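**Q** after the sequence you'll find the predicted model.
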Amino acid sequence: MNESTVPTGRAPALPLSGLKVLDLSRALAGPFCGMILADLGADVIKVEPPDGEMVRTWGPFQDGISVYYLSIHRNKRSVALDFRDPRGLELLREMAAGVDILVENFKPGVMEAMGMAYETLRERNPGLVFASITGFGRGGPYSDWPGMDQIAQGMSGLMSLTGQPESGPTRVGIPIGDVVGGMWATLGIQAAIIERQRTGQGQRIDISLLGGLVGLLTVQGQRQLSLGQTPGVAGNDHPVICPYGTFAAADGPFNMAGATDDMWASICRLVGLEELIDHPDFDSNTKRAARRDEVKRRLNERFATRGKMEWTQALVKLGVPAGPILDLQQVFSDPHVRQTGMVEEIEHPTIGRLEQLANPIRMSSLGGRSVRRAPPLLGQDTAAVLEGFGLPPERIQALLDAGVVRGIEQGDS
């Protein structure tokens, strides 16, 4: 047996073990990025004001703790620090000198005003990967506009594609701009870390909510760029494939994706519409898409005779992708969701048993689990984190006594 493969009895290192992250971000995009890095093993230190960042006040609440906060801060450590105190800012700069990654999503100019511009920080830490998430990016006429998720959804064109013809543009049901911005930032950070292994140098990464969503437009964006076609709201139908969308069974809607001619033939045989398989009006996807309303009408007449799960199972058996439309209560009670580990359980210091969404990445080095630490209480790790940065106990105590930082014993339990 190779020496490197001899079992040691210790858990394998997580993919990003050894990387230290200073997370100065707020709300969602930056914290979501930090959570992914933490899930993958980085030591993510969330720094927030002594009274907590804004999302701690956003309801609803579980046992007095913001559900919003719980949803995006697992696996992190918390430091409460006064950003307005010069001693707090100097401490932040010291910490930035000792980390691999810094994540921030302040308005443009705020980091510079705090004396923490990338150009300043890299003088002490040339290997620093500095990830900045803004609404509209640096440069351009909107660069100093405040950015929020729904504003970016609208300006990216995403809302113009989402919704029903009768309702008009509709936002996505989650803050997709923030989530996607955080995911793009995570991807850029990991690429920068890999490049640093070759060059020894860090770099600045700029992600905008607007750019992150424009980068998702895929075929709809290419239709506009290549053909000058301006798509409108697609409702629950695929914009270019038919039959692909939502259909009406006897007990409610379900989704089906008949993406090929062979699938079309299988669907027709299943519902007793064999005459449509080779009909000159429906014998290609282009023709079916041009007659989408008639295709849906003919299929729905047959689908109305049986339940959605019965149709789903029959279609899946034929190799046609299909599935019921579930609400979240149904999702989290679904046996497949549970058996594949999409929800994990952790012990929270005040809530007790806490269920959390799992990271969907499956890797052998993650050990089959992504939620290892509960979302921290405010200031829960202040003293331990500062000690890890080399601060002596007397300096830590002086900072606590002066209110520059706050520990768990000074906060709510």
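**A** Looks like it came in fine. Residues are numbered from 1 along each chain as shown.
**Q** okay, CA-based contacts and neighbour counts for the rest of this
**A** Fine.
**Q** buried stuff in the lengthiest helix in the chain?
**A** In the chain, assigned by DSSP state H, the helix with the most residues is helix 176-199. For helix 176-199, a neighbour-count test (16 or more other CA atoms under 10 Å) marks 176-186, 188-189, 192-193, 196 as buried.
**Q** all strands for the stretch 51-200 of the chain, in order.
**A** Remark: strands assigned in the stretch 51-200 of the chain by DSSP state E, counting those that start in this stretch are 61-62, 65-66, 77-81, 101-104, 129-134.
**Q** just how off-centre is the second one within its chain?
**A** I take that to be strand 65-66. With CA atoms, centre = their mean, to the nearest Å as the basis, strand 65-66 stands 20 Å off its chain's centre.
**Q** number of residues surrounding residue 395?
**A** When counting by other CA atoms under 10 Å, one arrives at 12 neighbours for residue 395.
**Q** that one is in what secondary structure piece?
**A** Element membership for residue 395, per DSSP states H and E: helix 393-402.
**Q** swap in residue 354?
**A** Counting by DSSP H and E, the element that carries residue 354 is strand 352-357.
**Q** how far out from the middle of the chain is the helix or strand just after that strand?
**A** Next in sequence after strand 352-357, counting helices and strands by DSSP H and E, comes helix 382-388. Taking CA atoms, centre = their mean, one finds helix 382-388 lying 28 Å from the centre of the chain it belongs to.
**Q** repeat for stretch 377-385
**A** Mean-position distance between stretch 377-385 and its chain equals 25 Å (CA atoms, centre = their mean).
**Q** over to it now: how far is its first residue from its last?
**A** One end of stretch 377-385 to the other measures 14 Å (CA to CA, to the nearest Å).
**Q** what's the burial count for the closest residue to residue 372 other than its chain neighbours?
**A** Sequence neighbours aside, residue 75 is the residue nearest to residue 372 in space, at 5.8 Å (criterion: CA to CA, 6 or more residues apart in numbering). Counted with other CA under 10 Å, the neighbours of residue 75 add up to 24.
**Q** and for residue 316?
**A** Neighbour count for residue 316, taken as other CA under 10 Å: 13.
**Q** if I look at the nearest residue to it once chain neighbours are set aside, how far off is residue 253?
**A** Of all residues not flanking residue 316 in the chain, residue 322 sits nearest, at 6.2 Å (CA to CA, 6+ apart). Going from residue 322 to residue 253 by CA to CA gives 11 Å.
**Q** those two: which has the busier surroundings?
**A** Relative neighbour count places residue 322 above the other of residue 322 and residue 253, with 23 against 19, counting by other CA under 10 Å.
**Q** which residue of the protein sits farthest from its center?
**A** Distance from the C-alpha centroid of the chain, by CA atoms, centre = their mean, peaks at residue 275 (45.4 Å).
**Q** what's the span of stretch 138-147, first residue to last?
**A** Terminal-residue distance, stretch 138-147 (CA to CA): 12 Å.
**Q** put this next to the previous one:
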Amino acid sequence: MTDDRKPLTGIRVLDFTRVLAGPYATALMADLGADVIKVEAPGGDEYRHIGPFRDGESALFQTANRGKRSIVLDLRSPGDLTVARDLALRADVVVENFRPGVMARLGLDAATLQALNPRLVYASVSGFGQSGPNAARPAYDIIVQALSGLMALTGEPDAAPTMVGEAMADVAGGLFAAWGIMVALFDRSRTGQGRVVDLALFDALLSMMPSAGARVLVCGADPVRTGNRHALSAPFGVYPAGQGHFAVAVLNDKLFSAFCAVIGQPGLRDDPRMASDESRRAHEPVLAEAIAAWAGGLTAAQAVAALSAAGVPASELASARDAWLSDQARARGLVSAVTHPVLGSVGLPEQPVHFSGSPRGMRRAAPGLDEHGAEIRAELGK
């Protein structure tokens, strides 16, 4: 049995956030049917003015604000501030990412709004949270990557720490913010009371590194960069073929036995240096040499085909373009088309979770600045 109802249909979100982390959280909620009202300053979200651009429209803004409605409110204006408060009192969720203290000065803080709307879920998304020595510190993604230790773990051992090639602190923050909000909504369905959700990008990114956390907290270690090699096992990384590179993941004795058979080195299975994951990692150069001898006469695709046929996890290296346009991404519905007044029909990312009985897609494009201002004011009787 199917219907057109998405899981968050009927939930209204008042979104005061800008740039990426907060907007990404609310975009995920819009994907799932929430009515997200994006409150923008007169000049608009900064992301409207950051490229790449197509026909004058920011691609980044389109992806981070898909499915929302826009209203311009100057929160320094008493009249517009009243509109913001009225919207908050009718909302299920308020999300903001101002510096700590800004919303309190405006009378839009959690304590003030929840006193009038006890069912309100109020989420604050910031670089370092509402407490701690760094609470007031400004942060963009690279700052959080640097302080979280992620950059120290990324890159080749003899090279400089490296930023991950996507805004992972912002994305992790958006994911955990959306998760926290929806947990609070579930709790409200049982208690009738909203909650305050305090999400820091720093916290989110640390939580996305459980392996490093285990090594630090349980073993007392100080993890270091290992490049394209796994820290704890081998062969587990990226290796060259005669043409191209491929990734292979061998993480137990059964896979190692199959791997040895594929590369024509069955004797490695009985080599005492290869008796465990830990020992294999310590002698990874021996395995890298064996892989080079085997794969040097193959293309990456041929190496992957041989390993995969034996049940050894392996893959060619795809570009981001190849991945987004792949048959697998298409089959999984990871891109859905929207109609934009300037761009026409354009594909945008879709949230990745499939829900039975709930359609994917069927959403509006990112809004123009104040595109829905009159409509939203009319709903308030303004």
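**A** The structure has been received and is ready for your questions. Every value quoted in this text rests on a predicted model; they were computed, and no experiment measured them.
**Q** contacting residues for residue 370 of structure 2?
**A** Shown in contact with residue 370 of structure 2 (CA atoms under 8 Å, 6 or more residues apart in numbering): 40, 70, 71, 72.
**Q** which residue in structure 1 aligns with the last one?
**A** Taking TM-score structural alignment, the alignment pairs residue 72 of structure 2 with residue 80 from structure 1.
**Q** picking up where we left off before, out of the strands of the stretch 51-200 of structure 1, which gets nearest to residue 20 of structure 1?
**A** Closest to residue 20 of structure 1 of the strands of the stretch 51-200 of structure 1, according to CA to CA: strand 101-104, at 6.4 Å.
**Q** that closest one against structure 2, how far on average?
**A** Strand 101-104 of structure 1 differs from its equivalent in structure 2 by a mean of 0.5 Å after superposition (mean CA distance after the TM-score superposition for structure 1).
**Q** now for that strand, which elements pack on it?
**A** Packed against strand 101-104 of structure 1 by the contact rule (3 or more CA pairs under 8 Å, 6 or more residues apart in numbering; DSSP states H and E) you find strand 20-23, helix 29-39, strand 129-134.
**Q** what sits up against that strand?
**A** Residues contacting strand 101-104 of structure 1 (CA under 8 Å, 6+ apart): 19-26, 30, 34, 96, 128-133, 189.
**Q** with stretch 47-54 of structure 1 instead?
**A** Here stretch 47-54 of structure 1 has contacts from 22-27, 78-83, 378-379, 405-406, using CA under 8 Å, 6+ apart.
**Q** of those, which is the nearest to residue 43 of structure 1?
**A** residue 22 (8.6 Å).
**Q** related to what we said a few turns ago, out of the contacts of strand 101-104 of structure 1, which end up buried?
**A** The buried subset of the contacts of strand 101-104 of structure 1 (16+ other CA under 10 Å) comprises 19-26, 30, 34, 96, 128-133, 189.
**Q** nearest to residue 356 of structure 1 among the strands of the stretch 51-200 of structure 1 would be which one?
**A** With CA to CA, the closest approach to residue 356 of structure 1 among the strands of the stretch 51-200 of structure 1 belongs to strand 61-62: 12.7 Å.
**Q** the closest one aligns to what range in structure 2?
**A** Taken onto structure 2 by TM-score structural alignment, strand 61-62 of structure 1 occupies residues 53-54 there.
**Q** check the mean deviation of that stretch from structure 1.
**A** Taken over the aligned residues, the distance from stretch 53-54 of structure 2 to structure 1 averages 0.7 Å (mean CA distance after the TM-score superposition for structure 1).
**Q** got the residue ranges for the helices in the stretch 101-250 of structure 2?
**A** 102-105, 110-116, 141-148, 168-191, 201-207, 210-217 (DSSP state H, counting those that start in this stretch).
**Q** can I get the ones you listed in JSON lines including distance to residue 130 of structure 2?
**A** Listed next are the helices of the stretch 101-250 of structure 2 as JSON lines, based on distance: least, CA to CA, whole Å:
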{"stretch": "helix 102-105", "distance to residue 130 of structure 2": "12"}
{"stretch": "helix 110-116", "distance to residue 130 of structure 2": "12"}
{"stretch": "helix 141-148", "distance to residue 130 of structure 2": "15"}
{"stretch": "helix 168-191", "distance to residue 130 of structure 2": "14"}
{"stretch": "helix 201-207", "distance to residue 130 of structure 2": "11"}
{"stretch": "helix 210-217", "distance to residue 130 of structure 2": "23"}
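**Q** correct me if wrong, but residue 36 of structure 2 is in a helix.
**A** No: counting by DSSP: H, G, I helix; E, B strand; the rest coil, residue 36 of structure 2 falls outside a helix, being strand.
**Q** that one matches what in structure 1?
**A** Using TM-score structural alignment, the partner of residue 36 of structure 2 in structure 1 is residue 44.
**Q** dump the residue contacts of the residue nearest to residue 316 of structure 1.
**A** Applying CA under 8 Å, 6+ apart to residue 322 of structure 1 gives the contacts 254, 255, 256, 257, 312, 313, 315, 316.
**Q** now the equivalent of it over in structure 2: how far from residue 301 of structure 2?
**A** By TM-score structural alignment, residue 322 of structure 1 lines up with residue 314 in structure 2. For residue 314 of structure 2, the distance to residue 301 of structure 2 equals 10 Å [CA to CA].
**Q** find residues that contact each of those two.
**A** Common neighbours of residue 314 of structure 2 and residue 301 (CA under 8 Å, 6+ apart) are residue 246.
**Q** export the helices and strands packed on strand 101-104 of structure 1 to CSV and tack on distance to residue 395 of structure 1?
**A** Output for those, formatted as CSV (distance: least, CA to CA, whole Å):
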stretch, distance to residue 395 of structure 1
strand 20-23, 20
helix 29-39, 28
strand 129-134, 28
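**Q** tally up the residues packed near residue 48 of structure 1, please.
**A** Counted by other CA under 10 Å, the residues lying close to residue 48 of structure 1 total 23.
**Q** what's the separation between it and residue 79 of structure 1?
**A** 6 Å.
**Q** list the contacts of residue 240 of structure 2.
**A** By CA under 8 Å, 6+ apart, residue 240 of structure 2 lies in contact with 246, 292, 295, 296, 300.
**Q** do residue 343 of structure 1 as well
**A** Counting by CA under 8 Å, 6+ apart, residue 343 of structure 1 touches 332, 337, 355, 356, 357, 358.
**Q** likewise for residue 246 of structure 2?
**A** Contacts of residue 246 of structure 2 (CA under 8 Å, 6+ apart): 238, 239, 240, 300, 301, 303, 304, 314, 315, 316, 317.
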